[in-house]
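**Student:** my questions are about this predicted structure, shown below with the sequence.
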Amino acid sequence: RLYPHLLDLQVTYPTLTINYRFAPNGDIHNAILNNTIDIGLTTACPVNPNIQSEPIGEEPLLLVTPRHVKSPTWETLCQLGFIDHPDARHHAELLLGANFEQYQTAQLRPIKQSGFSNQIGLILLPVARGLGFTVLPANAVAAFAQQSAIKAHHLPTPVSETLYLSSLAGRVLPQRATNVANVIKANV
């Protein structure tokens, strides 16, 4: 949902280049530390004191199953299998841990892994084909093209991740990065 707004900014400032990519939180933190990016948007508050961050929003996490699953049970999830992605274990720990007592002792061990993708646009493809379930932020679920093939479940105990805007601590951001940060804050 942010990319169109950032492209509007690039149209206004043609010398600005938007480098918009999805990556695991740790990769974003490393890119900030290596000074290869000015700012990063993450769902994990950095523990490194060389990264400064501010919370700018909340992103609900959703359990996503094939469309035919009307009310997911622990047994159903175990039968389906888990579609893994770079942040999936973290997401599952937050959402499944809050909603399934069995998860507290299982931690996904009895749930077989049915697939893996590190491409945000492809993570739900095996779910849509009935090959498993996963846990994703609501925004990623809403962006999936085959909505009729999946079912996003709002569980009894909702869980959200905090979104953090991060940059290198002590660094004065260039105006271009400040402009991008302001667009992000206005549209989260």
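**Tutor:** Structure received.

**Student:** only C-alpha atoms from now on, for both contacts and neighbour counts.
**Tutor:** Will do.

**Student:** contact partners for V183?
**Tutor:** For V183, the contact set (Cα atoms under 8 Å, 6 or more residues apart in numbering) comprises H5, L6.

**Student:** name the helix or strand for it, please.
**Tutor:** helix 175-187 (DSSP states H and E).

**Student:** could you do H5 as well?
**Tutor:** Counting by DSSP H and E, H5 is part of helix 3-12.

**Student:** another structure for you, compare them:
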Amino acid sequence: MLNPNWLKTFKTLVEINHFTKTAEALFMTQPGVTQHIQKLEQACGAELIIKQGKRFELTEQGQKVYEYANQFMEEQQQLLSELKQDDENKGPISISCSGSLAQWLYPMFIAIQKQYPGLAIEVEAAPNSKIIDNVHSNTSSIGLVTQQPSSGEFEISHIGDEELYLVMPKRMHGKEIDQELLDELGMVKHPDAEHYVSRYLRESGEASLSSIRVSKIPAVSYVNQLSQILYPIAQGIGFTVLPKSAIVSSPWYDELYIYSPQKIVSDKLYLIHKANRQLPARYQRFTQLIKQSLQD
């Protein structure tokens, strides 16, 4: 790598075309200027100037190094200028969250990017453990998790709660939920189905639901593609439990019946990012959007 100080001295010398005046402009001695040029020539492995008294002519290699020095200084100045700015409408936005949240939030994020093309949205759908790893490795600047990481390297804030919904075919509206009904419908299974269903029935505050034996409910379908889980239910087949975000973002939302329990069942949602690392201003708009969306 070429020493930036040597490049600066060389660039100044080319533009002034006088060793003594270059030394004065850079607050150096003339021997110091000469030494910088010699070291730069050694690093380049080529003669850069042909001396003519206190003036000189550039060699072909010298012209190329001068052009490089100009480009280097311009890029350095641009970088320093950008580092002093914190534009809320420019730069990457990198977020890791669950698949259901990604499906729900991503269109909202893209709507913001459409308004501010200088932004670049990056969303990765992942389980809690991968989300934490992504933030730890700086793959994502922020993460949305339902379990707080134990490591002290993260700043953690409770950003909202996401409800779990028991969803059934529309014809089930108004019917009493019991073991017989759920056995008759059957469960549309997905990777988290049994966990979600068990939690929902246990925490809904209804004795009739908490007594239901989940292990006895037959499976009528299984799919691990989030966007397809609700399709059979919209067609009148089965039931399941999913986070609110997966349901309200579904194209079949209007074809579903969402049961209203006595007690809302929800997951606490935490926003995490690296501790002692202030988020750029452009993230403020997105964290507010997430918070507002969870409250709606």
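**Tutor:** Cool, the structure landed. Since we're looking at a predicted model, the values are computed, not measured.

**Student:** hmm, back to that, list the buried residues for the helix holding V183 of structure 1?
**Tutor:** By neighbour count on 16 or more other Cα atoms under 10 Å, the buried set for helix 175-187 of structure 1 is R176, A177, V180, A181, V183, I184.

**Student:** contact partners for the last one?
**Tutor:** Listed by Cα under 8 Å, 6+ apart, the contact partners of I184 of structure 1 are L2, L6.

**Student:** compared with structure 2, how much does the helix holding V183 of structure 1 deviate?
**Tutor:** On superposition with structure 2, the mean distance recorded for helix 175-187 of structure 1 (mean Cα distance after the TM-score superposition for structure 1) is 3.5 Å.

**Student:** so what touches the helix or strand following the helix holding H5 of structure 1?
**Tutor:** Following helix 3-12 of structure 1 in sequence order, the next helix or strand is helix 25-33 (DSSP H and E). Helix 25-33 of structure 1 has contacts (Cα under 8 Å, 6+ apart) with 37-44, 46, 50-51, 87, 166-168.

**Student:** just the buried members of those residues?
**Tutor:** 37-44, 46, 51, 87, 166-168.

**Student:** quick one: what's aligned to I112 of structure 2 in structure 1?
**Tutor:** Under the alignment (TM-score structural alignment), I112 of structure 2 maps onto L9 of structure 1.

**Student:** now that match: how far from N182 of structure 1?
**Tutor:** Distance check for L9 of structure 1 against N182 of structure 1: by Cα to Cα, to the nearest Å, it reads 11 Å.

**Student:** for the spatially most central residue of structure 1, which non-adjacent residue is closest in space?
**Tutor:** In structure 1, the centroid-proximal residue (Cα atoms, centre = their mean) is P137; its distance is 4.9 Å. Closest residue to P137 of structure 1 apart from its sequence neighbours, by Cα to Cα, 6 or more residues apart in numbering: L61 at 4.4 Å.

**Student:** mind checking what the one you found lines up with in structure 2?
**Tutor:** Checking TM-score structural alignment: L61 of structure 1 goes with L164.

**Student:** next, the buried residues of the helix or strand containing that match.
**Tutor:** L164 of structure 2 belongs to strand 154-169 when elements are defined using DSSP H and E. For strand 154-169 of structure 2, the neighbour count (16+ other Cα under 10 Å) marks 154-156, 159-169 as buried.

**Student:** redo these as TSV? Include distance to Y257 of structure 2.
**Tutor:** Listed next are the buried residues of strand 154-169 of structure 2 as TSV, based on distance: Cα to Cα, whole Å:
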residue	distance to Y257 of structure 2
F154	39
E155	38
I156	35
I159	28
G160	24
D161	21
E162	18
E163	15
L164	14
Y165	10
L166	8
V167	6
M168	5
P169	6
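
**Student:** between these, which sits nearest E203 of structure 2?
**Tutor:** L164 (10.6 Å; Cα to Cα).

**Student:** I'd say that closest one and K244 touch.
**Tutor:** Yes: L164 of structure 2 is within contact range of K244, at 5.7 Å (criterion: Cα atoms under 8 Å).

**Student:** and V135 of structure 1, what does it touch?
**Tutor:** Contacts of V135 of structure 1 by Cα under 8 Å, 6+ apart are L61, L62, L63, V64, A88, H91, A92, L95.

**Student:** of those, which is the nearest to T157 of structure 1?
**Tutor:** For the contacts of V135 of structure 1, the nearest to T157 of structure 1 is L95 (8.0 Å; Cα to Cα).

**Student:** contacting residues around the aligned partner of the closest one in structure 2?
**Tutor:** For L95 of structure 1, the aligned residue in structure 2 is Y200 (criterion: TM-score structural alignment). By Cα under 8 Å, 6+ apart, the residues touching Y200 of structure 2 are L164, L166, V241, V265.
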